[in-house]
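>>> Below is the sequence, then the predicted model.
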Amino acid sequence: MTSSHGSGGPWSDLDRPPLNVPALRRALLHPDGLWTSLDVVTTTGSTNSDLAARAGVLPEGAVLIAEEQTAGRGRLDRNWVAPARSGLFLSVLFKPAVPVHRWGWLPLLTGVAAATGLAKAGGVDMSLKWPNDLLVSVGGEERKAGGILAERSGEDGVVVGLGINVTLRDDELPVPAAGSLLLANAVSTDRDTLLRSVLRSMEQWYRDWVREEGDPELCGLQAAYAAGCATLGRRVRAELPGERMLEGEAVALDGDGRLVVATEGGGTEAVSAGDIVHVRADD
């Protein structure tokens, strides 16, 4: 079969059919459910930017999905680029009725929910790199297959973006450290099935979190993240704001979702923001 990766129509790559929007709406939109709308666009710059622009007039639970993103953004303004229909590129709108100081748990909650949903529907083991990367194993090597970006929108809203590489092949990877569910030998790469599972998992975790007023311990989120986090127990190098560098062992997550690093001098430091590198023994 010859495949084309241009955007010359929905069936230009027969291995990558478009999402079935009516079926997704039937499965996910319910009167008493979290998700209030689900829209799919063929292409856009950034689903986060598009959803944030309308957050003031949309109710909580709006979902925006793009078959292709041309200016997808990750943390630290990094680009996220992938062929059309090769992954899941979506943003959701939350308006959490929990104390604002606990909103920092939303990207971690999304990571747990996505890893849980993808493992269930895709049959692939996933782990989390603090604070917002989804990792898979490709040939015994740790690879990034997904990322999360949460952004405040107005006074009461948070837009959370999620990008997951589903069917990217070796020759399509943007960087050698990238991976995909396909390369991790997932039992299913059907994007409709994966998306339903991720959004259902996200709804369950979010409802539990809100019910406990955002308390990550009471709703089980803190323990679940720690259990699935590949960063804990590893030697890490944190590139902190102000060009400061911190190196040590990642030993815990605190109640605010910060990474606690044990330093050389015997103390600990809680990292709330920064770029984390997993340090190998030979580094």
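Received the coordinates, thanks.
>>> contacts, neighbours, all on C-alpha from now
Fine.
>>> if I pick the closest residue to residue 274 other than its chain neighbours, what's in contact with it?
Nearest non-adjacent residue to residue 274, counting by Cα to Cα, 6 or more residues apart in numbering: residue 240, 4.7 Å away. Shown in contact with residue 240 (Cα atoms under 8 Å, 6 or more residues apart in numbering): 246, 273-275.
>>> how near is residue 240 to residue 269?
Taking Cα to Cα, to the nearest Å as the criterion, residue 240 is separated from residue 269 by 12 Å.
>>> and what of residue 114?
Distance from residue 114 to residue 269, by Cα to Cα: 28 Å.
>>> higher neighbour count, those two?
Under the criterion of other Cα atoms under 10 Å, the comparison of residue 114 against residue 269 puts residue 114 first, with 27 against 14.
>>> another one to put next to it:
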Amino acid sequence: MTPRDASDANDNRWSDLGRPPLNATALRRALVREGADGGLWSDLQVVAATGSTNSDLVELAVSGKADEGAVLVAEEQNSGRGRLDRRWTAPARSGLFFSVLLRPAGIPVERWGWLPLLSGVAAATALSRVAGVDTALKWPNDLLVTVDGEERKAGGILAERAGTDGVVVGIGINVTLRADELPVPGAGSLALAGATTTDRDPVLRAVLRSLEQWYEKWRAADGDPAASGLQETYAAGCATLGRVVRAELPGGRSITGEAVAVDGDGRLVLATEEGVQQPVGAGDIVHLRPA
């Protein structure tokens, strides 16, 4: 689907006054800085609707039409994807749905797997600060908030390769979803978690600034998760650690054990009843018991 520019949005633009559109001009003015001393963000575009910001930005990156630091935001996604090919759906302007292009030149490729975890740390710390919502991470990069005493997923992250030198990181955050709009029982939103603000403009600015700061620290440390402080910070904010979990692995296998660590490759380490420490690099994690 070809993105439609937000300035040419349809008549539904103001149909929900509680969900005003993003101010693309103000966002660019706040985040995009040019010149030798400029920051990471090189461009920011807001479109009214598209299938998937990740798919669009990957296509632009591969065709050479996007530089590192490009940001693509959609007011609505109708084919949004999460991890494990899950669909991500939400009403228009009810959340933040955006993708960024990173080109970590010079960083060993084996360390690129930390980028989605880095993005999770950046988003969680920004949301806790700007929206006043305690935000935790479920391994590898689901964003958890507390609604009525229960952990709920309010956001997620999907990273995809873009050619040989790029990674597109997509972030989706439920901001103003009401209880009757939640796609699944385990979902939540910043509003339902009692956020002090649901104004998406400052929330997006905070997340992107936090992402820029963590990305630059990680790059300055040559992608080393320990030297950059990323591994320690991720572990401190990870709600999965210390819990008994079930890892549902590709191929239909599963492993149950206590999540005891996140190793240097970003894998979740499970201590099983057999006394084995088993690293898990891919799969779905189910929290079986509170920490």
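In hand now; what should we look at? These figures come from a predicted structure and were not determined experimentally.
>>> Could you get me the TM-score between them?
Once superposed, the chains reach a TM-score of 0.96 (TM-score structural alignment, normalised by the length of the first structure), with 275 aligned residues with a Cα RMSD of 0.8 Å.
>>> Just tell me what the residue nearest to residue 274 of the first structure corresponds to in the second structure.
The alignment partner of residue 240 of the first structure in the second structure, by TM-score structural alignment, is residue 249.
>>> Ok, residue 164 of the first structure next?
That one, residue 164 of the first structure, aligns with residue 173 by TM-score structural alignment.
>>> What residues in the first structure pair up with the biggest helix by length in the second structure?
For the second structure, the longest helix by residue count, based on DSSP state H, is helix 200-220. Taken onto the first structure by TM-score structural alignment, helix 200-220 of the second structure occupies residues 191-211 there.
>>> Not counting its own residues, what contacts that stretch?
19-20, 24, 27-28, 34-35, 87-88, 96-98, 109-110, 113-118, 120-122, 166, 215-216, 219, 221.
>>> That one: average distance to aligned residues in the second structure?
By mean Cα distance after the TM-score superposition for the first structure, the fitted stretch 191-211 of the first structure averages 0.3 Å away from its aligned residues in the second structure.
>>> Return the distance of that stretch from the chain's centre.
12 Å (Cα atoms, centre = their mean, to the nearest Å).
>>> Flag every buried residue along that stretch.
Using 16 or more other Cα atoms under 10 Å as the test for burial, stretch 191-211 of the first structure gives 191-203, 205-210.
>>> Stretch 62-81 of the second structure now?
Buried, per 16+ other Cα under 10 Å, within stretch 62-81 of the second structure: 66-81.
>>> residue contacts, the nearest residue to residue 214 of the first structure once chain neighbours are set aside?
Excluding the flanking residues, the one nearest residue 214 of the first structure by Cα to Cα, 6+ apart is residue 98, at 5.4 Å. By Cα under 8 Å, 6+ apart, the residues touching residue 98 of the first structure are 210, 213-214.
>>> Output the contacts of residue 240 of the first structure in JSON lines; the columns should cover secondary structure.
Below are these laid out as JSON lines (DSSP: H, G, I helix; E, B strand; the rest coil):
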{"residue": "246", "secondary structure": "strand"}
{"residue": "273", "secondary structure": "coil"}
{"residue": "274", "secondary structure": "coil"}
{"residue": "275", "secondary structure": "strand"}
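>>> neighbours around the aligned partner of residue 271 of the first structure in the second structure, how many?
Structural alignment places residue 271 of the first structure opposite residue 280 in the second structure (criterion: TM-score structural alignment). Residue neighbour count, defined by other Cα under 10 Å, stands at 20 for residue 280 of the second structure.
>>> Pretty sure residue 270 is one of the things residue 280 of the second structure touches, is it not?
Yes. Residue 280 of the second structure is in contact with residue 270 according to Cα atoms under 8 Å; the separation is 7.4 Å.
>>> now for residue 126 of the second structure: what does it line up with in the first structure?
So, by TM-score structural alignment, residue 126 of the second structure is matched to residue 117.
>>> Next one: its match relative to residue 143 of the first structure, how far apart?
Taking Cα to Cα, one finds residue 117 of the first structure at 18 Å from residue 143 of the first structure.
>>> between these two, who's got more neighbours?
Of the pair residue 117 of the first structure and residue 143, residue 117 is the one with more neighbours under other Cα under 10 Å, namely 24 against 21.
>>> Does that one lie in a helix or a strand, and which?
Applying DSSP states H and E as the criterion places residue 117 of the first structure in helix 106-122.
>>> how far does that helix sit from the chain's center?
Distance, centroid of helix 106-122 of the first structure to centroid of chain: 8 Å (Cα atoms, centre = their mean).
>>> Pull out the buried residues from stretch 229-249 of the second structure.
230-231, 234-235, 237-248.
>>> what do you get for stretch 150-167 of the first structure?
150-151, 153, 157-167.
>>> Now, these that are in strands?
Counted as lying in strands by DSSP state E, out of these, are 150-151, 153, 157-165.
>>> Make JSON lines out of the residues you listed and add distance to residue 103 of the first structure.
Converted to JSON lines, these look like this (distance: Cα to Cα, whole Å):
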{"residue": "150", "distance to residue 103 of the first structure": "10"}
{"residue": "151", "distance to residue 103 of the first structure": "10"}
{"residue": "153", "distance to residue 103 of the first structure": "12"}
{"residue": "157", "distance to residue 103 of the first structure": "10"}
{"residue": "158", "distance to residue 103 of the first structure": "8"}
{"residue": "159", "distance to residue 103 of the first structure": "11"}
{"residue": "160", "distance to residue 103 of the first structure": "11"}
{"residue": "161", "distance to residue 103 of the first structure": "15"}
{"residue": "162", "distance to residue 103 of the first structure": "17"}
{"residue": "163", "distance to residue 103 of the first structure": "20"}
{"residue": "164", "distance to residue 103 of the first structure": "22"}
{"residue": "165", "distance to residue 103 of the first structure": "26"}
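>>> start to end distance for stretch 258-270 of the first structure?
Start-to-end, stretch 258-270 of the first structure (Cα to Cα) is 6 Å.
>>> buried residues in it?
Result for stretch 258-270 of the first structure [16+ other Cα under 10 Å]: buried residues 258-262, 268, 270.
>>> nearest to residue 133 of the first structure, of those residues?
residue 259 (14.0 Å; Cα to Cα).
>>> Show me what that closest one lines up with in the second structure.
Per TM-score structural alignment, residue 259 of the first structure is aligned with residue 268.
>>> Nice, that's everything, thank you.
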